[in-house]
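**Q** Can you look at this prediction? I've put the sequence above it.
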Amino acid sequence: MKQRQLGATGPATSAIGLGCMGMSEFYGQTDDDAALRTLERALALGVSHFDTADTYGLGHNETLLGRFITAGGAARRQRVVLATKFGIVRKAGQYERRIDNSPAYIREACDASLRRLGVDHIDLYYCHRRDPAVPIEDVVGAMGELVQAGKVGAIGLSEVSADTLRRAHAVCPVAAVQSEYSLWSREPEAGMLATCAELGVAFVAYSPLGRAFLTGTVDVGQLADNDFRKHNPRFVGEAQAANQRLVAELTAFAAERGLSNAQVALAWLLNKHPHVVPIPGTRRILYLESNVGAVDIALTPDEIAQLDRLFNPQAVAGARYPEAGLVGIEGR
């Protein structure tokens, strides 16, 4: 697997990572045994970057990854770049959340994540969402103390503004910014990607396949009741129909080249930006293997421009989150 660097302070990692959230909640029925098999296959394919958070499954996702790492012993731990996050506080069965960025909470959350993961350090530790009441200097100051204590290797921020990144980076080097970025979520192009490149910070793109909508395989009418996409503005009503027309054009583009929609969407990210690391999530080995194949796909500048025009942000219908999901996102 090709490698990319997570900033000046982070490790080298596989050019494509694996987002693990869906293995625990938000996307219908889960299956721990199937998830563990997918994690095993990902590592065998050269994926080293595994992304989780303490809020995914209210700790379940970290515990699941801990099982995976422990099963492979010290040798596996050395191969895995483990990323997790703090900051979103929810109650069981609720999507609504509050944000906690207090230094005391950061220290407690880190220790709890270390226990669930069964490791002595976290390779990349993110502030998942921002509480504007807590100065970012205080947030990264507390995170920097975790680095000094050996509990964290490098720090990251998620869904922040370019100004927040600059302020944070001046206090403690930031290895990565993680935010949503895909053909149909282009907000980082307004300045964050350039700021990351200027500061030597990696950009980790979550939901690079538009929560699977861009793959052309999602039947919205068949989504499970506990699949949060049933309430996502882009997946419902007139917005869904408008976005489906965009995906049909993507399907045609991919078919002409003998590729899957997912491979095109991921290759678009990798070819546009050398400092971007997409972390598509999947629970299925078949999709995992297809996604990993995007690492070796070359798109021409003309093809990238064609995709840019097809997914002009003005053509995408609906907000990327319901209102509750926008809590803690800077600039929205």
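**A** Thanks, I have it.
**Q** CA only for contacts and neighbour counts going forward, please
**A** OK.
**Q** Now do the SS call for Phe203.
**A** Look at Phe203: counting by DSSP: H, G, I helix; E, B strand; the rest coil, its state is strand.
**Q** which residues does it contact?
**A** Phe203 sits next to 176-179, 193, 196, 275-277 when contact means C-alpha atoms under 8 Å, 6 or more residues apart in numbering.
**Q** Thr52 now?
**A** 19-21, 61-62, 83-85 are the contacts of Thr52 under C-alpha under 8 Å, 6+ apart.
**Q** In TSV: those, plus distance to Ala317.
**A** What follows is the contacts of Thr52, written out as TSV (distance: C-alpha to C-alpha, whole Å):
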residue	distance to Ala317
Gly19	25
Cys20	27
Met21	25
Asn61	31
Glu62	34
Ala83	31
Thr84	31
Lys85	29
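**Q** Just to be sure, which of the residues you listed are found in helices?
**A** Using DSSP state H, the subset of the contacts of Thr52 located in helices is 61-62.
**Q** which of the contacts of Thr52 tops the neighbour count?
**A** In terms of neighbours by other C-alpha atoms under 10 Å, the contacts of Thr52 top out with Glu62 at 30 neighbours.
**Q** isn't that residue right next to Leu117, touching?
**A** Yes. Counting by C-alpha atoms under 8 Å, Glu62 does reach Leu117; the two are 5.4 Å apart.
**Q** Check the secondary structure at Glu25 for me.
**A** Under three-state DSSP, Glu25 falls in the coil class.
**Q** Next, the contact list for the closest residue to it other than its chain neighbours, please.
**A** Leaving aside its chain neighbours, Glu25 sits nearest to Gly57 (5.5 Å; criterion: C-alpha to C-alpha, 6 or more residues apart in numbering). Neighbour list for Gly57: 21, 24-25 [criterion: C-alpha under 8 Å, 6+ apart].
**Q** what about versus this one:
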Amino acid sequence: MTNTQIAVAQLGSTGPTVGRIGLGAMGMSGSYGPADSTESTATVHAALDSGARLVDTGDFYAMGHNEMLVGRAIADRPREETILSVKFGGMIGPDGTWQGFDGRPAALRNFLSYSLRRLGVDHVDIYRPARLDPAVPIEDTVGAIAELVDAGYVRYIGLSEVGAETLRRAAAVHPIADLQIEYSLFSRGIETAILPVCRELGIGITAYGVLSRGLLSDTAPGRSTEFAQSDYRAHSPRFQGDNLAANLELVDALAALAQRKGVSTAQLAIAWVLSRGDDIVPVIGSRTRARWSEALGALDVTLDDADIAAVEAAVPAEGVAGSRYAQAQMKALDSER
């Protein structure tokens, strides 16, 4: 039975109503180390039971494994209980390496066909290109998704990791429900140009990486952890050498504030993102029910102006060491140009 204790938010001026925080499913398919499918399914159920509604996945997460896991988890639930957000187009080689992005209209129609089958549904709620394809005008990609909206296979169009100019061009073709982009105390680049344009155009923000891949937590990985090569963090600049040492000092400063406030470090980090605006919905990559429960606790954390100033002094944007992706991936981000 659905428990609606989570406050709700609308994604932008044209998007669906979702819970104040959402669930990101990528980590349930091994991106951050082993995950238990039974516990993952239970976590999806816990998120839906709390009223989260938004569940985010991608067709290239573990080459379809994540979509199938999510599909099984929601199979016995009323379809309207879940707002499925699906990213498409990431090209992964058989060795697991990134091969670029395909945003061609013919390709995305094909990708959606496979996603619908793996998810076991007849429509996707929000469909979004995972990245901007430099070889395909964004107008062509969005226009093709708009045709799928007209056909009933997609309800809303979203974008991911694009910049302000691309947002304007896309919104001129079809209303955009939300932009999914990394936003946290450690990643605040959207504040300069992207967030203002989203607000001007009525586009919501679904923020991922809110806990900076686990760094912003009481159990920050890396202090005595060696990551498997399949773990994203093994290749993340922020988890390497001196960068990691510098970032852990910031985490310790945030943890001290959290302790004084009687909350966990992760809850304080999520609460800060929540405080940035009702149009920003954090998407939390919880892999267990315990972590999801902790994330829910952030909704009860109230931050006044003094709290926010203290948090931002403890974790100044210019103090974060290392880029959020490796150099090659950063170059592929339209949002970073």
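**A** Good, I have the coordinates. No experiment lies behind these values; they were computed from the predicted model shown.
**Q** hmm, back to that, closest to Gly156 of the first structure among the contacts of Gly57 of the first structure?
**A** Nearest to Gly156 of the first structure among the contacts of Gly57 of the first structure: Met21, at 17.6 Å, using C-alpha to C-alpha.
**Q** Give the equivalent position in the second structure for Gly118 of the first structure.
**A** Superposed on the second structure with TM-score structural alignment, Gly118 of the first structure falls opposite Gly120.
**Q** Its match: neighbour count?
**A** Counted with other C-alpha under 10 Å, the neighbours of Gly120 of the second structure add up to 16.
**Q** close enough to count as contact, it and Gly71?
**A** Yes. Contact criterion C-alpha under 8 Å: Gly120 of the second structure and Gly71 qualify, at 5.7 Å.
**Q** Not counting residues beside it along the chain, what's closest to the counterpart of Gly51 of the second structure in the first structure?
**A** Alignment note: Gly51 of the second structure maps to Gly46 in the first structure; criterion TM-score structural alignment. Ranked by C-alpha to C-alpha, 6+ apart and with sequence neighbours excluded, the top spatial neighbour of Gly46 of the first structure is Met1, at 5.1 Å.
**Q** Can you show me the helices along the stretch 1-150 of the second structure?
**A** Chain-ordered helices for the stretch 1-150 of the second structure, with DSSP state H, counting those that start in this stretch as the definition, fall at 37-49, 65-74, 105-119, 138-151.
**Q** who's sitting farthest from the centroid in the first structure?
**A** Most distant from the centre of the first structure: Glu256, at 28.7 Å, with distances by C-alpha atoms, centre = their mean.
**Q** Distance-wise, check that one relative to Leu250 of the first structure.
**A** 10 Å (C-alpha to C-alpha, to the nearest Å).
**Q** ok, which stretches of the stretch 201-332 of the first structure are helices?
**A** Applying DSSP H, counting those that start in this stretch to the stretch 201-332 of the first structure gives helices spanning 237-256, 261-272, 285-292, 301-310.
**Q** Onto which residues of the second structure does the first one map?
**A** What that stands for is helix 237-256 of the first structure. Aligning helix 237-256 of the first structure against the second structure (TM-score structural alignment) gives residues 241-260.
**Q** for the last one, same thing?
**A** Counting by TM-score structural alignment, helix 301-310 of the first structure lines up with residues 305-314 of the second structure.
**Q** buried stuff in that stretch?
**A** By neighbour count on 16 or more other C-alpha atoms under 10 Å, the buried set for stretch 305-314 of the second structure is 308, 311, 314.
**Q** Can you find the partner of Gly325 of the first structure in the second structure?
**A** If you follow Gly325 of the first structure across to the second structure using TM-score structural alignment, you land on Gln329.
**Q** Can you find the partner of Ile284 of the second structure in the first structure?
**A** Match for Ile284 of the second structure (TM-score structural alignment): Pro280.
**Q** Pretty sure Asn101 of the first structure sits against Val139.
**A** Yes. Contact criterion C-alpha under 8 Å: Asn101 of the first structure and Val139 qualify, at 6.3 Å.
**Q** for Ile176 of the second structure, what are its contacts?
**A** If a contact means C-alpha under 8 Å, 6+ apart, then Ile176 of the second structure has 12, 14-15, 156-159, 170, 203 as its contacts.
**Q** Run these past the first structure and keep the common ones.
**A** Mapped onto the first structure and checked by both residues aligned by TM-score structural alignment, their matches' C-alpha atoms under 8 Å, the contacts of Ile176 of the second structure keep the contacts 12, 14, 156-159, 170, 203.
**Q** Distance to Asn247 of the second structure and neighbour count added to those, as TSV?
**A** As requested, those are arranged in TSV below (distance: C-alpha to C-alpha, whole Å; neighbours: other C-alpha atoms under 10 Å):
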residue	distance to Asn247 of the second structure	neighbour count
Gly12	33	24
Thr14	38	16
Tyr156	37	23
Ile157	35	28
Gly158	32	28
Leu159	29	26
Ala170	36	23
Ile203	31	27
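**Q** Strands - which of those land there?
**A** Using DSSP state E, the subset of those located in strands is 156-159.
**Q** quick one on the thing from earlier: nearest to Arg284 of the first structure among the contacts of Thr52 of the first structure?
**A** Using C-alpha to C-alpha, Cys20 comes nearest to Arg284 of the first structure of these, at 11.4 Å.
**Q** Map the closest one onto the second structure.
**A** Superposed on the second structure with TM-score structural alignment, Cys20 of the first structure falls opposite Ala25.
**Q** next one: Ile155 of the first structure
**A** Using TM-score structural alignment, Ile155 of the first structure lines up with Ile157 in the second structure.
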